[in-house]
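J.: This is a predicted model, with the sequence first.
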Amino acid sequence: MNSQNKRKSKKNSVRQIWFSVVFLVLGFIFAFSYKTLGINNQQDNYQPLAYLREEQYREELLRLQERNKELYEELDEKMREVMDIEHSFMHEEDRHTKLIEEAEQLRLLLGLVPAHGEGVKVTLKDADYDPLTQNPNDYIVHESHVLRVVNELKIAGAEGIAINGQRLTSNSSIKCTGPVITVDGKTFPEPFVIEAVGSQEVLQSSLQLRGGVLDSLEQDHIVVLVEEKEVILPALREG
């Protein structure tokens, strides 16, 4: 009797131990499963949030890129406008400069302003002669001689011309009266000094052409002296 009770008690204890082990294992399994499910749920919750943020960043990047493109296009357009304005100013400045140069050239030709620069000085003198045997008119400077020199200098591009200090214009009048000449109503005796502002090389070459002005003056017994020098011509004398 006692031995049977002891056996039963022992079986009950073993069963309780097995039940405890089973419950412990089941509890562990349940706990692990719950934790795993919780983590998966959290990951599932995190994934849509990360995706949404990524989409937002992508949309923002696209919007900024589009705005960048618009700003570059606007900048390019403004730069073209600035370049057009600059070109317009340059053309206007060139035109203004050209008008100023033309006005200055006109003033020089009209003798309204002094002229100075490199140029030439041409001196015409009467030649020596014997009044008893020779005709004086064949040895003195006449208006035609002066005009030949003046016209040649004009053709050669002289910027300004003066005779004995009297500035010439396009309408100047040169007349011979005996041994003197009259320039625009003012009388000057011999020698006649003709000064011109311009390229010395061009003016000198033009005067010394073979068969040109100097040769013809020498044939007319006129003494001619040509010098290269810095020339200062006064403005047109009034009265």
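T.: The structure has been received and is ready for your questions. Bear in mind the structure is a predicted one, so any value in this text is a computation, not a measurement. Numbers count the residues shown, from 1 in each chain.

J.: Please count neighbours and contacts with C-alpha atoms only from this point.
T.: OK.

J.: So which elements touch the helix or strand Gln47 falls within?
T.: For Gln47, the host element (DSSP states H and E) is helix 2-110. Packing partners of helix 2-110 (3 or more Cα pairs under 8 Å, 6 or more residues apart in numbering; DSSP states H and E): none among the helices and strands.

J.: buried set for the helix or strand hosting Val231?
T.: Applying DSSP H and E as the criterion places Val231 in strand 223-233. Neighbour counts over strand 223-233 (16 or more other Cα atoms under 10 Å) mark Val223, Val224, Val226, Glu228, Glu230, Val231, Ile232, Leu233 as buried.

J.: cool, and stretch 179-198?
T.: For stretch 179-198, by 16+ other Cα under 10 Å, it's 180-181, 183-184, 188, 190-198.

J.: quick one: Glu101 from Arg95, how far?
T.: 10 Å (Cα to Cα, to the nearest Å).

J.: Pick out the residue nearest the middle of this protein.
T.: Met90 (6.6 Å; Cα atoms, centre = their mean).

J.: quick one: it from Glu102, how far?
T.: On the measure of Cα to Cα, Met90 and Glu102 end up 18 Å apart.

J.: Ok, Leu132 next?
T.: Distance from Leu132 to Glu102, by Cα to Cα: 54 Å.

J.: Which one's more surrounded, the two?
T.: Glu102 (12 against 7; other Cα atoms under 10 Å).

J.: Contact partners for that one?
T.: If you count contacts by Cα atoms under 8 Å, 6 or more residues apart in numbering, Glu102 has none.

J.: Buried residues in stretch 199-206, which are they?
T.: Under 16+ other Cα under 10 Å, the buried positions of stretch 199-206 are Ser199, Gln200, Leu203, Gln204, Ser206.

J.: contacts for it?
T.: Glu118, Gly119, Val120, Glu152, Leu153, Ala156, Gly157, Ala158, Gly212, Val226, Glu228.

J.: Second structure follows, compare the two:
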Amino acid sequence: MKKKSEIASLILVSVILGLILSIQFKTVNKSVGEGVLPTQRAQELAADLKKVKQERDAQINRITELESEIEKYEKNEIDKNSYAESLYKDTMKYRMLAGYVDLEGPGIILEINDPPSDLEFSNGYGVVDQLDLILQIVSILNAADAEAISINDQRYTSFTEIVRAGDHIEINGVSTSSPLVIKAIGNPNTLESALAIKRGIVWQLKSYNYMTLLTQDKEITIPKYRKVKEFKYSEPSEENS
């Protein structure tokens, strides 16, 4: 009798294991596609990603070529007309303010690395969890008359969004993570003093065990804002005469 109960138990366990394996198999099929191994699916996704990146780089190169051609046409017209020259200078000024021009000049570089994982009280937190500190740094640099700011080579403008996306931060729709390299063009001494002031933002970052490096640089390059902003709901307001 005892032997029969043991056999019945083994049969029951076998049936349960079979059901579990069947459910797992169906789940894998749904996630990666029927008849496709996970490694094969990963290779396909990697190939697709590479193709998309190549297409993106090709588009960026094409945009750069077209912008160079436009600049040549603009400069040719400038040489012929003083009024056109004045308009060109005004246009460049507003493009610089909007962030649609690559800029270079003196300024500062602030590099922020996550705390070492073996530090006590670190709790696995990183700069991704401290978006308020990043925004605070941007505000401080703006208050110190920074003329241009970038975060991991993403230009910061009035349209820039900085949001948490899983284990990463999205800046201008581009995923990035630690270390964060914040660059700012302006008076190097003023910018450095604003960040390194006693009990200021750099002190605060270090108190949270973030590893920071703040340096001045005479030749900082900040790329332009790449996204195209379209105005769907607003238009210039005409003043009543």
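T.: Good, I have the coordinates. Small disclaimer: the values here were computed from a predicted structure and weren't measured.

J.: So after superposing, what's the score?
T.: Once superposed, chain against chain, the TM-score is 0.53 (TM-score structural alignment, normalised by the length of structure 1); 143 aligned residues with a Cα RMSD of 2.6 Å.

J.: returning to what we had before: which is the succeeding secondary structure element to the helix holding Gln47 of structure 1?
T.: According to DSSP H and E, the helix or strand after helix 2-110 of structure 1 is strand 115-125.

J.: Does Leu66 of structure 2 belong to a helix, a strand or coil?
T.: At Leu66 of structure 2, secondary structure determined by DSSP: H, G, I helix; E, B strand; the rest coil is helix.

J.: Counting neighbours, what do you get for it?
T.: The number of residues near Leu66 of structure 2, taken as other Cα under 10 Å, comes to 12.

J.: who's in contact with Glu59 of structure 1?
T.: Neighbours of Glu59 of structure 1 in contact, by Cα under 8 Å, 6+ apart: none.

J.: ok, the alignment partner in structure 2 of Leu147 of structure 1 to Thr160 of structure 2 distance?
T.: Counting by TM-score structural alignment, Leu147 of structure 1 lines up with Leu135 in structure 2. Leu135 of structure 2 sits 11 Å away from Thr160 of structure 2, going by Cα to Cα.

J.: ditto for Glu104 of structure 2
T.: Distance of Glu104 of structure 2 to Thr160 of structure 2, given as Cα to Cα: 20 Å.

J.: which non-adjacent residue is nearest Asn123 of structure 2?
T.: Ser117 (7.9 Å; Cα to Cα, 6 or more residues apart in numbering).

J.: how far away is the one you found from Arg41 of structure 2?
T.: Relative to Arg41 of structure 2, and taking Cα to Cα, Ser117 of structure 2 is found at 33 Å.

J.: Same check on Glu161 of structure 2?
T.: From Glu161 of structure 2 to Arg41 of structure 2 the distance is 33 Å (Cα to Cα).

J.: repeat for Gln216 of structure 2
T.: Distance from Gln216 of structure 2 to Arg41 of structure 2, by Cα to Cα: 47 Å.

J.: His87 of structure 1 maps to what in structure 2?
T.: Counting by TM-score structural alignment, His87 of structure 1 has no partner.

J.: Grab the nearest non-local neighbour of Gly196 of structure 2.
T.: Heads up, residue 196 of structure 2 is Ala, not Gly. Ala196 of structure 2 sits nearest to Val202 (Cα to Cα, 6+ apart), 5.6 Å away.

J.: can you tell me the helix or strand for that neighbour?
T.: Using DSSP H and E, Val202 of structure 2 falls in helix 201-207.

J.: So which bit of structure 1 is that helix matched to?
T.: So helix 201-207 of structure 2 sits over residues 213-219 in structure 1, by TM-score structural alignment.

J.: what's the average distance of the matching stretch to structure 2?
T.: Its aligned residues in structure 2 lie a mean 1.2 Å from stretch 213-219 of structure 1 after superposition (mean Cα distance after the TM-score superposition for structure 1).

J.: Flag every buried residue along that stretch.
T.: Val213, Leu214, Leu217.

J.: and Ile149 of structure 2, how many neighbours?
T.: 26.

J.: no, scratch that, I was asking about Pro223 of structure 2
T.: 19.

J.: Please pull up the equivalent of it in structure 1.
T.: Per TM-score structural alignment, Pro223 of structure 2 is aligned with Pro234.

J.: roughly how far apart are that match and Ala158 of structure 1?
T.: From Pro234 of structure 1 to Ala158 of structure 1 the distance is 15 Å (Cα to Cα).

J.: now do Ile85 of structure 1
T.: Taking Cα to Cα, one finds Ile85 of structure 1 at 39 Å from Ala158 of structure 1.

J.: Looking at these two, which one has more neighbours?
T.: Neighbours per residue (other Cα under 10 Å) separate Ile85 of structure 1 from Ala158, with Ala158 holding more: 22 against 12.

J.: For the more buried one, which non-adjacent residue is closest in space?
T.: Closest to Ala158 of structure 1 by Cα to Cα, 6+ apart is Gly198, at 4.8 Å.

J.: Now do the equivalent of that neighbour over in structure 2 against Met96 of structure 2, distance only.
T.: Under the alignment (TM-score structural alignment), Gly198 of structure 1 pairs with Gly186 of structure 2. Gly186 of structure 2 is 14 Å from Met96 of structure 2, where distance means Cα to Cα.

J.: for Lys175 of structure 1, helix, strand, or coil?
T.: Strictly by three-state DSSP, Lys175 of structure 1 counts as strand.

J.: Next, count neighbours for it.
T.: Neighbour number of Lys175 of structure 1 under other Cα under 10 Å is 18.
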